[in-house]
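**Student:** The following block contains a protein sequence and its predicted model.
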Amino acid sequence: MDGPQHRSGADFQVAGKDYLRARSLRTGQAGWVLLAGLGIAYVISGNYSGWQFGLALGGWGGLLIATALMAVMYTTMTLGLAELSSALPVAGAGYGFARRALGPLGGFTTGAAILIEYAIVPAAISVFIGGYVESLHLFGITNGWPVYLVCYAIFVGVHLRGVGEALRLLLAITVLAILGLVVFAAGMIPHFSTARLFDIPPNGSFGSSWFLPFGVTGILAALVYGIWFFLAVEGLPLAAEEARDPRRDMPRGIKLAMGVLLVLGFAVLFTTAGGGGASVVGHGDNPLPAAARAAAGDGWLATTVNYVGLAGLVASFFSAIYAYSRQLFALSRAGYLPRWLSVTGKRKTPYLALIVPGTVGFLLAALTQDGAKLINIAVFGATVSYVLLNLSHIVLRRKEPGLARPYRTPGGAVTTSVSMVLAVAAVVATFLVDILAALITAGILLVLIAYFWFYSRHHLVANAPEEEFATLAAAEAELS
């Protein structure tokens, strides 16, 4: 490392070629189809389980409005991310975008919030997979921890073999999960009844009615669960350095993924509650099989969706491992987190960034066995990052209007301003739904920020890709 440089309230060192060579990813592995598959895979498990708890808090009408609001938030946010990922195609993604717009502290805070989200999500999903395996009486398993261990061992192992192999297998699993949702929706249409959507009686609270049985506050409480239909699609730009042509393919992949998720999410919301009944679906862990049984009995449809539901959970678990490893890799490579975590192996995979969070995730799953609590922790981290990601797009539009943008967000900063307002509402909603989970996440985030403030901001790497983008921007600003 060369001597320190001082700027932006942080100290930087220039890394030698050997440092960066030992921390390089394999490029050109993913075209726009694989990228879209990755974006869908991040989210697909949320269609199979999790969203249904919003029915118990907001009724079907409340959850419908909440989901529509979150659909607007994610659509407008992903349009902003499509622009940012085409202009700044780096593995740091959200951290890299915020780093350029908001400086080192803003960049690290955004990256840390994203890392919390993606490190916790697979732990939660492994608990759900364990529950599915137990409920299906597979392998005689009566305790979930062996399932968690096998999940982490197999899918971390696949990622260690290489990103190309991992993404192709992930696409196949994701297609199976999508087909399962299509079969389910088609099978439920003959049993659909509008009356079943509104079979939860009003509770007499302010604004309660047949459409909003828990009143206006039910909408806010259901926001967290409307997120489940789209949670984590924002992680797609993390694949930028491994894409074939990120400036062109990343916007195409993001938009296609979001379009598919919008169709799937609303199809599931309508057919599940309309076929099985909102009051039935809202109180179970597996909403699709429960709806199928309520509508058509214990037949082929319930059995099929029960097994295919495992594919949806596996797809999201698999993709979240990819996401946490790339976010940790980027933060470590730039010195925000311990540098040894970003070393890559012969196959150009960040093996320590895969193994270390995987070990922590397995321990969290085995010790808590509380998937709902873990997901709520992850959701708080996600919503904080959404506020900062949208803010980054707005700031860069104002601060750097001349930045080369191969793709431009329709509506510009107005579009992401809408998303930011909704993201702030989602942050507030997380405290209403699970204040303990929100406080746990806030505590973890504060500890990470303290690490940055007192230590890592004095040991940053000036020529890490995300930092080079920021350095170039600062130099251009001084010249102008």
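**Tutor:** Everything's here; your move.
**Student:** can we go C-alpha only for contacts and neighbour counts from here?
**Tutor:** Will do.
**Student:** Now do the contacts for Leu37.
**Tutor:** I think there's a mix-up here, since residue 37 is Gly and not Leu. Contacts for Gly37 (C-alpha atoms under 8 Å, 6 or more residues apart in numbering) come out as 170-171, 174, 253, 257.
**Student:** What distance do you get for the residue nearest to Gly371 when sequence neighbours are not counted to Thr344?
**Tutor:** Spatially, and ignoring its direct neighbours in sequence, Gly371 is nearest to Ala124 (4.2 Å; C-alpha to C-alpha, 6 or more residues apart in numbering). Relative to Thr344, Ala124 is positioned 27 Å away (criterion: C-alpha to C-alpha, to the nearest Å).
**Student:** Those two: which is more packed in?
**Tutor:** Ala124 (27 against 22; other C-alpha atoms under 10 Å).
**Student:** wait, that one sits on Ala372?
**Tutor:** Yes - here Ala124 lies in contact with Ala372, judged by C-alpha atoms under 8 Å, at a distance of 7.0 Å.
**Student:** overlap in contacts of the two?
**Tutor:** Joint contacts of Ala124 and Ala372 (C-alpha under 8 Å, 6+ apart) do not exist.
**Student:** Tell me which other helices or strands the longest helix along the chain touches.
**Tutor:** Longest helix of the chain, by residue count under DSSP state H: helix 94-135. Where contact means 3 or more C-alpha pairs under 8 Å, 6 or more residues apart in numbering; DSSP states H and E, helix 94-135 is packed against helix 145-161, helix 300-333, helix 351-368, helix 371-399, helix 435-454, helix 465-479.
**Student:** Those helices: which one's closest to Ser24?
**Tutor:** helix 300-333 (9.4 Å; C-alpha to C-alpha).
**Student:** quick one: buried residues of the closest one?
**Tutor:** Burial within helix 300-333, assessed by neighbour count using 16 or more other C-alpha atoms under 10 Å, is assigned to 301-302, 305-333.
**Student:** And stretch 283-297, by the same measure?
**Tutor:** 284-296.
**Student:** Now tabulate the residues you listed in a markdown table and tack on distance to Arg405.
**Tutor:** Putting these into a markdown table (distance: C-alpha to C-alpha, whole Å) gives the following:
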| residue | distance to Arg405 |
| --- | --- |
| Gly284 | 46 |
| Asp285 | 44 |
| Asn286 | 43 |
| Pro287 | 42 |
| Leu288 | 42 |
| Pro289 | 45 |
| Ala290 | 47 |
| Ala291 | 46 |
| Ala292 | 47 |
| Arg293 | 50 |
| Ala294 | 51 |
| Ala295 | 50 |
| Ala296 | 52 |
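**Student:** And here is the other one:
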Amino acid sequence: MPGLNRFATSLLRTKPVEQLAADGEHSALKRSLGLVSLIALSVGATLGTGIFVVLGEASPLAGPAVVVSFALAALAALFSALSYAELAGAVPVSGSAYSYTYATLGEIIAWICGWCLLLEYGVSVAAVAVGWGAYLNEFLAGTIGWRIPEALAAAPSAGGIINLPAAVVVLIATAVLLDGIKESARVTTFTTLLKICVLIFFVVVAVTAFNSDNLHPFAPAGIAGVTSAASMVFFSFIGFDAASTAGEEAKNPQRDLPRAIIISLVIVTVAYVLVALTAVAAVGVDNVSSSGASLATVLEQVTGSGWPATVLAAGAVIAIASVVLTVLYGQTRILVAMSRDGLMPKMLSRVGRKRIPTANTLIVGGVVAVLAALIPLGELVNATNIGTLVSFGLVNIGVLVLRRTKPDLPRTFRTLVPLVPLLGVGMCAWLLLRLPGVTWLAFGLWSAFGLVVYFGYGRRRSALERAANKAAVAPVA
């Protein structure tokens, strides 16, 4: 059955690494990001998401052992980060895991990976935006004694009508991205430094109330609680791969991308463990989980004064906004790569006068703003985690495949093969199995919709499909 064989072959066709590299070299995007900017991009996309937003949601699951949950999630992220670092140094293009998978596992797997990344980036931006609204309310209450009414600050299923602050911060980030990548990088670097200062301030204040009694019982729900919390706080490490989406805007991608990925993960892990430990030890798990703005609440209880909480809330308002900005950036660049390959409409890869994908940025910003306005935090976090874990697993497999198919490909960073990628796949699978059934159901529906889009649109318009058809009808010399 030649027709069936051709169909199956077309699903597993890979995009040559040389073609990916050529796409990156001839990109219309502007190369303006150095190592510091790339580190700021990754740290900015990661640091704050879990500590400012998810700590209060995860601590009831694990108790004080939520600190171990962060360490486990960091370990899972580390194996995948090392695989990302190898592929980012070898194939420095905008598509991140999507492009790496296209070069190693085939078009249909690349599509699934890209579809997961759209879920990861888009929904995580919405989740962070929801958390931003809680800190904005804390800041307003501490400065002018007024809070945004719940009807305008919560999703319909969370007791409100619309989460207006969440939608607004997404639209502000969209406007900053439209101003150009160099300007966006400056904003990201500034806000990342501010974020680190705010978290140092928190640790210095909270450690003055450190009480080891608050760490007992350490793991009231046992290993099951620790691993369930680890699955949730894995959300906190999403973003370390943001540098890999900037492969076509980095000045020296082969050298700087691997460094940025690994350095950013180390910075984020140290910050998360210190903040989680001091927060729980200072006031206990119940108090950490009692507020959407959990860290601000901790400082208020520790000091008995409102000003430290207000300072932290002010820093969080700016810092979390930077996460929205950097993750939104990452999603637009993945769409650029998918569009350039023909799997998404061409308008998503068209670059405007400031050498940014204008239509792409506007569409992504609008869709994410709607998600942030209408869906509550918990559902967004789990949906983000499952998309991320699937794409990370595929990146680890991609390293193994590329080592076998392209052993002589120049690599500026080499991880320990096959140990690290296999451990990465295993950790991703382990965390995936800890996610609730409703999350798997939502993911199944999202994946089914993605396959409908692929077979109805992407496959027939794929650049590789067009090239194959052209070759089939070309006259034989």
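**Tutor:** Good, I have the coordinates. Every value quoted in this text rests on a predicted model; they were computed, and no experiment measured them.
**Student:** returning to that earlier point: over in structure 2, find the residue span the longest helix of structure 1 aligns onto.
**Tutor:** The alignment of helix 94-135 of structure 1 onto structure 2 (TM-score structural alignment) covers residues 97-138.
**Student:** Just the ones of the buried residues of stretch 283-297 of structure 1 in helices?
**Tutor:** Going by DSSP H, the helices hold 287-296 from the buried residues of stretch 283-297 of structure 1.
**Student:** Which one of those is nearest to Leu262 of structure 1?
**Tutor:** Scanning those for proximity to Leu262 of structure 1, where the rule is C-alpha to C-alpha, the winner is Leu288, at 17.7 Å.
**Student:** Return the residue of structure 1 aligned against Thr310 of structure 2.
**Tutor:** That one, Thr310 of structure 2, aligns with Thr303 by TM-score structural alignment.
**Student:** so who does the residue lying closest to that match once chain neighbours are set aside touch?
**Tutor:** Spatially, and ignoring its direct neighbours in sequence, Thr303 of structure 1 is nearest to Pro289 (7.3 Å; C-alpha to C-alpha, 6+ apart). By C-alpha under 8 Å, 6+ apart, Pro289 of structure 1 lies in contact with 301-303, 305-306.
**Student:** So what does Leu354 of structure 1 match up with in structure 2?
**Tutor:** So Leu354 of structure 1 corresponds to Thr361, using TM-score structural alignment.
**Student:** mind checking how far that match is from Val36 of structure 2?
**Tutor:** 24 Å.
**Student:** before we move on, back to that, any idea which of the helices and strands packed on helix 94-135 of structure 1 gets closest to Tyr74 of structure 1?
**Tutor:** Among those, helix 371-399 sits nearest to Tyr74 of structure 1 (C-alpha to C-alpha), with 9.0 Å.
**Student:** give me the stretch of structure 2 that the closest one matches.
**Tutor:** By TM-score structural alignment, helix 371-399 of structure 1 lines up with residues 377-405 in structure 2.
**Student:** cool, and stretch 175-186 of structure 1?
**Tutor:** With TM-score structural alignment as the criterion, stretch 175-186 of structure 1 aligns to 193-204.
**Student:** average distance between the matching stretch and structure 1?
**Tutor:** Following superposition, stretch 193-204 of structure 2 is found to deviate from structure 1 by 0.6 Å on average (mean C-alpha distance after the TM-score superposition for structure 1).
**Student:** any residues touching that stretch, and which ones?
**Tutor:** Taking C-alpha under 8 Å, 6+ apart as the rule, stretch 193-204 of structure 2 contacts 47-48, 271, 274-275, 278-279, 295, 299, 312, 315-316, 318-319.
**Student:** and with 6 Å instead?
**Tutor:** 275, 315, 319 (C-alpha atoms under 6 Å, 6 or more residues apart in numbering).
**Student:** Output those residues as JSON lines; include the columns distance to Ser212 of structure 2.
**Tutor:** As requested, the contacts of stretch 193-204 of structure 2 are exported to JSON lines (distance: C-alpha to C-alpha, whole Å):
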{"residue": "Val275", "distance to Ser212 of structure 2": "15"}
{"residue": "Gly315", "distance to Ser212 of structure 2": "28"}
{"residue": "Ala319", "distance to Ser212 of structure 2": "30"}
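**Student:** ok so, going back, work out the gap between the match of helix 94-135 of structure 1 and the centre of the chain.
**Tutor:** From the chain centre to the centre of stretch 97-138 of structure 2 is a distance of 6 Å (C-alpha atoms, centre = their mean, to the nearest Å).
**Student:** Same question for stretch 354-369 of structure 2.
**Tutor:** 17 Å.
**Student:** Next, the buried residues of that stretch.
**Tutor:** 355-362, 364-365, 368-369.
**Student:** swap in stretch 427-438 of structure 2?
**Tutor:** 427-428, 431-432, 434-435.
**Student:** who are the neighbours in contact with Val308 of structure 1?
**Tutor:** Gly180.
**Student:** That one and Arg161 of structure 1: what is the separation?
**Tutor:** Counting by C-alpha to C-alpha - Val308 of structure 1 and Arg161 of structure 1 are separated by 26 Å.
**Student:** Using just helix, strand and coil, how would you label Ile141 of structure 1?
**Tutor:** coil (DSSP: H, G, I helix; E, B strand; the rest coil).
**Student:** what's around the equivalent of Trp440 of structure 2 over in structure 1, how many residues?
**Tutor:** Under the alignment (TM-score structural alignment), Trp440 of structure 2 maps onto Ala438 of structure 1. Ala438 of structure 1 has 23 neighbouring residues, counting by other C-alpha under 10 Å.
**Student:** likewise Ser212 of structure 2?
**Tutor:** Residues lying near Ser212 of structure 2 (other C-alpha under 10 Å) number 11.
**Student:** swap in Arg414 of structure 2?
**Tutor:** Neighbours around Arg414 of structure 2, by other C-alpha under 10 Å: 17.
**Student:** so it makes contact with Tyr84?
**Tutor:** No - counting by C-alpha atoms under 6 Å, Arg414 of structure 2 sits too far from Tyr84 to count as a contact (10.2 Å).
**Student:** Can you find the partner of Ala77 of structure 2 in structure 1?
**Tutor:** Per TM-score structural alignment, Ala77 of structure 2 is aligned with Tyr74.
**Student:** Thanks again, I'm all set now.
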